[in-house]
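Novice: sequence plus predicted model, see below.
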Amino acid sequence: MTLIPETHRDLAQNAEVAILTTLGPDGAPQTTAVGYLLDDGVFRISVSSDKQKLKNLQRTPQCSLFLLDITNVYRTVEVRGTAEVILDDDYTWAAKIAESRGRTADDIRKLTPPGEHRYSIAVTPTKVNTFG
């Protein structure tokens, strides 16, 4: 069951990027834009092991995602949730996320530094706020 209302489901499924906010080691927020895939109510993100957002989520899994309708900036979805970090060295989730955005797993492999691992972050919403 998804917490995203029907009125904003199209935005949750099709926004160009999501703004992911995690908590850094000092407790301060750290924000970055990420590609994602909405999969049965769970937001999936692919990230390499050298990224601060991954380290933040391994320590503190609470996070938020913010989605903005670029055709109407007063229409938004804020997702507060808990992240599960899943090893994705076979690029299963990376490929699904890439293909949903018109890219390939090879495109993601090129973004992964040598010697680093690939992870899938699964954000399960616990609260959803919509506007517009």
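Specialist: Ah, there it is.
Novice: C-alpha from now on. contacts and neighbour counts both.
Specialist: Will do.
Novice: and the longest strand along the chain, what does it pack against?
Specialist: As assigned by DSSP state E, the longest strand anywhere in the chain is strand 118-131. Contacts defined by 3 or more CA pairs under 8 Å, 6 or more residues apart in numbering; DSSP states H and E place strand 118-131 against strand 42-48, strand 76-87, helix 92-100.
Novice: take the one below as the second:
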Amino acid sequence: GCDDLISAVFELGRTLCRLQLSDEELALFTAAVLLSPDRPWLMESKKVQKLQDKIYVALQHEIQKKHSTEDKLSKMVSKLPLMKTICNLHLDKLEFFRLLHPETAMNFPPLYKEVFNSELQYSDPRES
């Protein structure tokens, strides 16, 4: 099942909720996470790193503007390993599902396939 994945996602959500992020902080943190330069298929990781750095600076500025505690950013960043673990767990579950139900996996929504296609290959079982 997916109990471990679901539990990890809810635990992450619970800990992030405790940080009481503003909409702006959450948006900037989300952007920083999405712009991860360590993806193996990325061609220009240095450019992505520079952009991510700018987003982290904007996030730090936003946190300071709200007079939040200084350790808020470090608490947010400390969640990144858990997020990476959740991502890998999700990819494992997705790969297992794709192998078990290839016809269904071929019909995943286009955005979902686009986001995860760089990590997984969706082969058409009719081509085999």
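Specialist: Great, that's in hand. Quantities reported herein were computed from a predicted structural model and do not represent experimental measurements.
Novice: quick one: TM-score?
Specialist: The TM-score (TM-score structural alignment, normalised by the length of the second structure) is 0.23; 53 aligned residues with a CA RMSD of 4.8 Å.
Novice: that older thread, tell me the most buried of the helices and strands packed on strand 118-131 of the first structure?
Specialist: Comparing those by mean neighbour count (mean count of other CA atoms under 10 Å), strand 42-48 ranks first with a mean of 23.
Novice: name the helices or strands packed onto that strand?
Specialist: Under the contact criterion of 3+ CA pairs under 8 Å, 6+ apart, strand 42-48 of the first structure touches strand 37-39, helix 92-100, strand 118-131.
Novice: quick one: buried residues of the first one?
Specialist: By neighbour count, with 16 or more other CA atoms under 10 Å as the criterion, the buried positions of strand 37-39 of the first structure are L37, L38.
Novice: packing partners for that strand?
Specialist: Strand 37-39 of the first structure packs on helix 6-14, strand 42-48, helix 92-100, going by 3+ CA pairs under 8 Å, 6+ apart.
Novice: N129 of the first structure: which of those is closest?
Specialist: N129 of the first structure lies closest to helix 6-14 among those, at 10.0 Å (CA to CA).
Novice: which parts of that closest one are buried?
Specialist: Residues H8, L11, A12, Q13, N14 are the ones in helix 6-14 of the first structure that count as buried (16+ other CA under 10 Å).
Novice: how about the helices and strands packed on strand 37-39 of the first structure in JSON lines, adding distance to L65 of the first structure?
Specialist: Converted to JSON lines, these look like this (distance: least, CA to CA, whole Å):
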{"stretch": "helix 6-14", "distance to L65 of the first structure": "10"}
{"stretch": "strand 42-48", "distance to L65 of the first structure": "9"}
{"stretch": "helix 92-100", "distance to L65 of the first structure": "16"}
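Novice: ok, which of the ones you listed comes nearest P125 of the first structure?
Specialist: strand 42-48 (7.0 Å).
Novice: tell me the angle of that closest one relative to strand 118-131?
Specialist: In terms of direction (axes from the mean of the first three to the mean of the last three CA atoms, to 10 degrees), strand 42-48 of the first structure departs from strand 118-131 by 140 degrees.
Novice: which elements pack onto whichever helix or strand comes after strand 42-48 of the first structure?
Specialist: Downstream of strand 42-48 of the first structure, the first helix or strand assigned by DSSP states H and E is helix 52-59. Here helix 52-59 of the first structure touches strand 18-23, strand 76-87, going by 3+ CA pairs under 8 Å, 6+ apart.
Novice: okay, the angle between helix 52-59 of the first structure and strand 18-23?
Specialist: 50 degrees.
Novice: what are the buried residues along helix 52-59 of the first structure?
Specialist: Within helix 52-59 of the first structure, the residues scored as buried using 16+ other CA under 10 Å are Q52, K53, L54, K55, N56, L57.
Novice: returning to what we had before: export the helices and strands packed on helix 52-59 of the first structure to CSV and append columns for distance to D106 of the first structure.
Specialist: Putting these into CSV (distance: least, CA to CA, whole Å) gives the following:
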stretch, distance to D106 of the first structure
strand 18-23, 22
strand 76-87, 17
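Novice: understood, closing this out.
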